[in-house]
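**Q** 3D model of this:
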Amino acid sequence: MTGTSPFRRCPASAGAAALPVPERARRYTLHSPFPLLPMSARLPYTLLWILALPFVLLRLLWRARRQPDYLRHWGERFGSYAGKPPEKLIWVHAVSVGETRAAEPLLRALLAQWPDHGVLLTQMTPTGRETAEALFGKEPRVLLAYLPYDLGWLSARFLRHFRPRFGVIMETELWPNLLATCRRQGVPVALVNARLSERSARRYARLPALSELTLGALSAVAAQTEDDARRLNALGAPQPRVTGSIKFDITPPAAQLELARQFRSGFDQRPVLLAASTRDGEEALLLEAFKQHANTDVLLALVPRHPQRFDEVARLVQSRGLKLQRRSDNAPVAADTRVWLGDSMGEMFAYYAAADVALIGGSWLPFGGQNPIEACAVGTPVLLGPHTYNFLQVAEQAIAAGAAQRLPDAEGGVKEALALLGDPDRRARMAQAGAQFSLAHRGATARTVAVLKTMPAQVEQA
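**A** Below you'll find the model as predicted:
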């Protein structure tokens, strides 16, 4: 509960066409002066939150055993904030690492579009906040804070303290009580870079009243794809516009590319297979296939998605009898090292750029996959597993462009990766296709800002 809303996790078109508003959602759009959302649909949800809160706090303490940062800024999770914020403030919510990285081009565009405003960037996880500090820590107009838990009085404290002119929520991180409070206090909110898989849409449709009221409380919706827009619209979102994925607009930072060159210099010209953003259970499958099929000169760079699993994955590698080194050791990779563990945060571009082939995690078991855009942007051939429902359209587009391939299982992925390592001409073709694919889908940030400028009066006054 600490980082996932009930409407989360529920690519890219060049247009920003609107879909018609369903009749059932029309009465909840912001053409009226911010009416209250009916409490009856939210009451069971609110009661569940109240009952669950002690367990949420215990879970925080439990997670703090591995990540002590969960104990920092504790009061912010209950709407208690220090200092006086700027008078003119735009609020952007990006729940964790992926959303925070995706928000970077949009946040910089907001700073440029509204130069007399600050931006409040909120998260729910320490790793998301750490990523925000790395990206924006030197930007004086950007404030960082945790969003409070989704209880109405906590949301009200948050809004009273920061008084944002409008809010922007990344992807599909929706909280019913928060949005109800925003509407009551006259704060327009847009959902941008929005995505909703068919699987998630079916799950949310089981709570039609709550889904309708929550999505209907939005002022604007900018969806990644036509399919995302259609699914959001069917659940009650007002007039979704298709703007594409903002992640295509992320430019690989020069510092990350330089770090990749440093990584490569420590690999002593060995071929490098990257397993990126892997999830629980996938590492065992990939390691078994790698141990069985790979020559000893091939180096496996293994980067788990969640930092709290770094030590667990290290033990898993050693239990397979494979010699391990860690990125955090900051040492050249020895000739007999088989696995290099990427136990760092905020360096994914460097990992991708340093690799010859990338296996995208989350797709080898039914987790829905991770976005392949970063790998394509630096020209690294991409191999995907069968489970990509969270990024289905961008995955299919990358495959159609020749930048990616889909394999049926982890063993097939490793075997195909090893074949690619032995075929430099095919790797070069995939790398070029990936770079062209990324460039062809840029522009979502500008289209998203255009959608934000169409929101109600507070945005126009901002």
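
**Q** okay, CA-based contacts and neighbour counts for the rest of this
**A** Noted.

**Q** tally of neighbours for residue 345?
**A** A count of neighbours around residue 345, defined by other C-alpha atoms under 10 Å, yields 16.

**Q** please apply the same query to residue 329.
**A** 10.

**Q** how close does it sit to residue 158?
**A** According to C-alpha to C-alpha, to the nearest Å, residue 329 and residue 158 sit 41 Å apart.

**Q** please apply the same query to residue 170.
**A** In this structure, residue 170 and residue 158 are separated by 18 Å, where distance is defined by C-alpha to C-alpha.

**Q** who's more crowded, those two?
**A** The residue with more neighbours, out of residue 170 and residue 158, is residue 170; 25 against 22, by other C-alpha under 10 Å.

**Q** how about the more buried one, what does it touch?
**A** Residue 170 is in contact with 92-95, 99, 103, 191-194, counting by C-alpha atoms under 8 Å, 6 or more residues apart in numbering.

**Q** kindly recompute the last result at 6 Å.
**A** When the contact criterion is C-alpha atoms under 6 Å, 6 or more residues apart in numbering, the partners of residue 170 are 94, 192-193.

**Q** repeat that for residue 452.
**A** For residue 452, no residue meets the contact criterion (C-alpha under 6 Å, 6+ apart).

**Q** any idea how far it is from residue 311?
**A** With distances defined as C-alpha to C-alpha, the gap from residue 452 to residue 311 amounts to 43 Å.

**Q** for comparison, sequence B:
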Amino acid sequence: MIWRWLYSGLTRLVLPVAFGYFAWRGRREPAYRDHWRERLGFLDPVDGPALWVHAASVGEVILVTPLIEALIECYPDHRMVLTTFTPTGRAEAARRLGGRVALCYLPLDTPGATRRFLRRIGPAAGILAETELWPNLVSAAGRAGVPLVLVNASLSARSARRYRRWPVSRAATFMLTRFARIAAADRVHAERFIAAGAPARVVEVTGNLKYDRRQRPHAEAEARELRQTWQAASRPVWLAASTHDSEEAQLLETFALLRARHPKALAVMAPRHPQRFEAVAGLLARAGWQYARRSRRDPVDDRTDIVLVDTIGELEMLYALADVAFVGGSLVPGVGGHNVIEPAAVGCVFTTGPHVAEWRDAMAPMIEAGGAAIARDFCDVADITAGWLEDSDARQAARQRLAAAVTIHRGALGRTVQLLKEVISTSC
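**A** Alright, predicted model coming up:
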């Protein structure tokens, strides 16, 4: 196929650009300068049978952790290999899974790098989280006889439209027809994959793995202890989670409105991307708020207005700590919102902004339970949040209903493991 030749040639040409990008990111995030050989598929060979799981970054690592733990139990003789694409994802994987898995970066999508990678691992199956579609990787897996499975398979409406347009449609069909199974997060995503070129016979709705996420042990105890450390046991705590550029300024306006009704309120702001931590710190300083940085363990007392969470991997604990939360990526168009199941699972009532197209269906039972709301703008976020803070009994009842609404949707993990067993049994 001509498009494949052109794509493969282009990937070789952009290699210097990719490594230049890693070097540039490495100025602020030194981990980007490490393990460059892995980006080209050079890694230590794996002895014996192996299973390979790919999770691009932190969110995907958290998603697949229970799945990997289940596979370790089912296949104790197999070496688990987990690839990520970002250093933060790799660090989170090391923190959660430690020495139970072999960690490395997914190679850049050149023909040579992908061939080397698969040859040195020799996995019985490749398990990719959500929407990781790389033409050369898929092609190399097919030639090596490695069955690929897409788990928690999700395809946004925008991506689905793009995959139906030429010439992207040719690449999408090429890749999707080479997956052994596609385990879709729900019926809508299954239909999008089929419309994009996946054979209906390989697509199965197994459910959303986000509902089956296990709460980290001691998370609630850690949250209670941290509130005491912050001297916030009696202060209302509002968490603004996974925020994006241009959202933080609006959310500071939200907090100012909240403070007018709840003068003792403490805000906790957790930007989505680590590279923006310094920019958000600068914004807080210019706005005149008294803030503490989580990474420095700054003291938090009655004079502290905002805690800036410039760390990774603490969001679950922070949802357990907060009285009310806001889920970011939703006040500005183009992002589509972020994981609303995470706060709901720990019973944290929350709002989002209006731009949550991909999460509206998931939020419907949460809204019905009275524990979630889609706000029109930052003023509406303040009004809804203040209402919850003013009625602790109603908020506590909503927390219980919210957690129950999540519980009834669980079961995706077991169905996904069963599907993977079927695929692995045919390749062994």
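
**Q** what residues in structure 2 pair up with stretch 298-307 of structure 1?
**A** For stretch 298-307 of structure 1, the aligned range in structure 2 is residues 265-274, judged by TM-score structural alignment.

**Q** buried set for the matching stretch?
**A** By neighbour count on 16 or more other C-alpha atoms under 10 Å, the buried set for stretch 265-274 of structure 2 is 265-272.

**Q** next one: stretch 200-212 of structure 1
**A** Within stretch 200-212 of structure 1, the residues scored as buried using 16+ other C-alpha under 10 Å are 200-201, 204, 209-212.

**Q** what is the most widely separated pair among those?
**A** Considering C-alpha to C-alpha, no two members of the buried residues of stretch 200-212 of structure 1 lie farther apart than 200 and 209, which are separated by 16.0 Å.

**Q** quick one: neighbours of residue 221 of structure 2, just the number.
**A** 12.

**Q** please pull up the equivalent of it in structure 1.
**A** In structure 1, residue 221 of structure 2 lands on residue 258 (TM-score structural alignment).

**Q** what does residue 126 of structure 2 give?
**A** Here residue 126 of structure 2 is matched to residue 167 in structure 1, going by TM-score structural alignment.

**Q** which element follows the helix or strand containing its match toward the C-terminus?
**A** For residue 167 of structure 1, the enclosing helix or strand under DSSP states H and E is strand 166-170. Towards the C-terminus, the helix or strand next in line after strand 166-170 of structure 1, according to DSSP H and E, is helix 176-184.

**Q** now do the helix or strand just after that next one: which range of structure 2 does it align onto?
**A** Sequence-wise, the next helix or strand downstream of helix 176-184 of structure 1 (DSSP H and E) is strand 189-194. Mapped onto structure 2 with TM-score structural alignment as the criterion, strand 189-194 of structure 1 occupies residues 148-153.

**Q** return the residues in contact with residue 288 of structure 1.
**A** Here residue 288 of structure 1 is in contact with no residues (criterion: C-alpha under 6 Å, 6+ apart).

**Q** switch to 8 Å and redo it
**A** Contact partners of residue 288 of structure 1, counting by C-alpha under 8 Å, 6+ apart, are residue 320.

**Q** helix, strand, or coil at it?
**A** helix (DSSP: H, G, I helix; E, B strand; the rest coil).
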